[in-house]
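In: can't give you the sequence, but here's the structure:
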């Protein structure tokens, strides 16, 4: 009996043969895994932000830094709420046989959440530089981080993804 080649040497995977319901289930599971990663990261960042007012140095922040800090707390809270939205939608639509609509909504939510997390990470980095080195350093870091995040999270996936697969029977299929 001949052994199968390891995945790294195997030929490109042929198109899946799955029903629309199976594809929707698989896509939903993929989205949930992405949401778990995002939600954990946002909750950790938000938790650290919530500890800052209890640090002795917090009282020495100027008005701009305090406003920046509060904006980051609100942004973290918005991101957490956004990442809870797919769960709320799933609870609402449970048993309605609308998984494709749920997946479509989850896709949009995931894209918005990725942008929100990028803003949060850039904002936190800028806040730290602002507190440690001053307002100019914070401003430079926010600009650099936003450019970097845009390249990393928008440009790289577009270049790596190639052409968008063609749509057939409501399913995304690989190009022929």
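Out: Received it, and whenever you're ready, just let me know what you need. This is a predicted model, so every value here is computed, not measured.

In: going forward, measure contacts and count neighbours with C-alpha atoms only.
Out: OK.

In: wait, a strand at residue 17?
Out: No - Residue 17: not assigned to a strand; according to DSSP: H, G, I helix; E, B strand; the rest coil it is coil.

In: how long is stretch 52-63 end to end?
Out: Using Cα to Cα, to the nearest Å, one end of stretch 52-63 lies 15 Å from the other.

In: what's in contact with that stretch?
Out: By Cα atoms under 8 Å, 6 or more residues apart in numbering, the residues outside stretch 52-63 that reach it are residue 131.

In: check stretch 124-144 too.
Out: By Cα under 8 Å, 6+ apart, the surrounding residues in contact with stretch 124-144 are 61, 65, 68-69, 72, 122-123, 145.

In: which two of those residues lie the greatest distance from each other?
Out: The widest separation within the contacts of stretch 124-144, taken as Cα to Cα, falls between 61 and 145 and amounts to 22.3 Å.

In: and these two? Which one has more around it.
Out: residue 145 (19 against 13; other Cα atoms under 10 Å).

In: state the distance from the more buried one to residue 152.
Out: With Cα to Cα as the criterion, residue 145 and residue 152 are 10 Å apart.

In: what does residue 137 give?
Out: 22 Å.

In: repeat for residue 66
Out: Counting by Cα to Cα, the gap from residue 66 to residue 152 is 29 Å.

In: quick one: which of those two has more around it?
Out: Using other Cα under 10 Å, the more surrounded residue of residue 66 and residue 152 is residue 66, with 16 against 13.

In: against that first model, consider the following:
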């Protein structure tokens, strides 16, 4: 609702929703960029070079690939907004941005899971590495995807 207590117009609703999404993306992008920087930097450490085998390097590569995908998917709506916001494309941007944002969050969760597994393997190894990485990964899945998936859906549709 606007300050004058009139219902939002369709265009106002789309504009507000897009602005809220872009704000949310700023938070997610910062996190994924920090994770990506960490994943890139560890490859140049002596400990990584000396102590990692095929499993750790493969897990690291998976984490990096998921992080790259997350960066791509989470920054796409920003690029679309910048390139097409004055072309009457905001409803289309919102529709696609919702999809890429969720896909980006899935990739971010995958990167976090792989990074946790890599670190747990380096510290503990064996089955405990999978347990230590699996518990927070499950928590991410539940909190990010299961909980909001159980909320009742609004009748508002921004597609």
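Out: Sure thing, it's come through. Not measured: the values here are computed from a predicted model.

In: check which helix or strand the spatially most central residue of the first structure maps to.
Out: With distances taken as Cα atoms, centre = their mean, residue 114 lies nearest the centre of the first structure, 2.8 Å away. Following DSSP states H and E, one finds residue 114 of the first structure within helix 99-133.

In: onto which residues of the second structure does that helix map?
Out: Aligned by TM-score structural alignment, helix 99-133 of the first structure falls on residues 90-124 of the second structure.

In: buried residues, the matching stretch. List them.
Out: 90-91, 93-94, 97-98, 100-122 (16 or more other Cα atoms under 10 Å).

In: now swap in stretch 132-152 of the first structure and tell me
Out: Using 16+ other Cα under 10 Å as the test for burial, stretch 132-152 of the first structure gives 135, 137-139, 141-142, 145-146, 149.

In: once you drop chain neighbours, what's closest to residue 97 of the second structure?
Out: residue 77 (5.1 Å; Cα to Cα, 6 or more residues apart in numbering).

In: so who does the aligned partner of that neighbour in the first structure touch?
Out: Using TM-score structural alignment, the equivalent of residue 77 of the second structure in the first structure is residue 86. Residue 86 of the first structure makes contacts with 102, 105-106, 109, as judged by Cα under 8 Å, 6+ apart.

In: residue 43 of the first structure and residue 60 of the first structure, how far apart?
Out: 26 Å.

In: of these two, which one has the most company?
Out: residue 43 (15 against 10).

In: residues touching the aligned residue in the second structure for that one, list them.
Out: If you follow residue 43 of the first structure across to the second structure using TM-score structural alignment, you land on residue 33. Contacts for residue 33 of the second structure (Cα under 8 Å, 6+ apart) come out as residue 71.

In: and if you look at residue 146 of the first structure?
Out: 118-119, 122.

In: now tabulate these in TSV and tack on distance to residue 78 of the first structure.
Out: Output for the contacts of residue 146 of the first structure, formatted as TSV (distance: Cα to Cα, whole Å):
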residue	distance to residue 78 of the first structure
118	13
119	12
122	16
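
In: conserved subset of those residues in the second structure?
Out: Among the contacts of residue 146 of the first structure, the ones still in contact in the second structure (both residues aligned by TM-score structural alignment, their matches' Cα atoms under 8 Å) are 118, 122.

In: can you tell me which of the contacts of residue 146 of the first structure is closest to residue 163 of the first structure?
Out: The closest of the contacts of residue 146 of the first structure, once distances to residue 163 of the first structure are taken by Cα to Cα, is residue 118, at 24.9 Å.

In: surely that closest one is in contact with residue 149?
Out: Yes - shown here, residue 118 of the first structure and residue 149 form a contact pair, counting by Cα atoms under 8 Å, at 6.3 Å.
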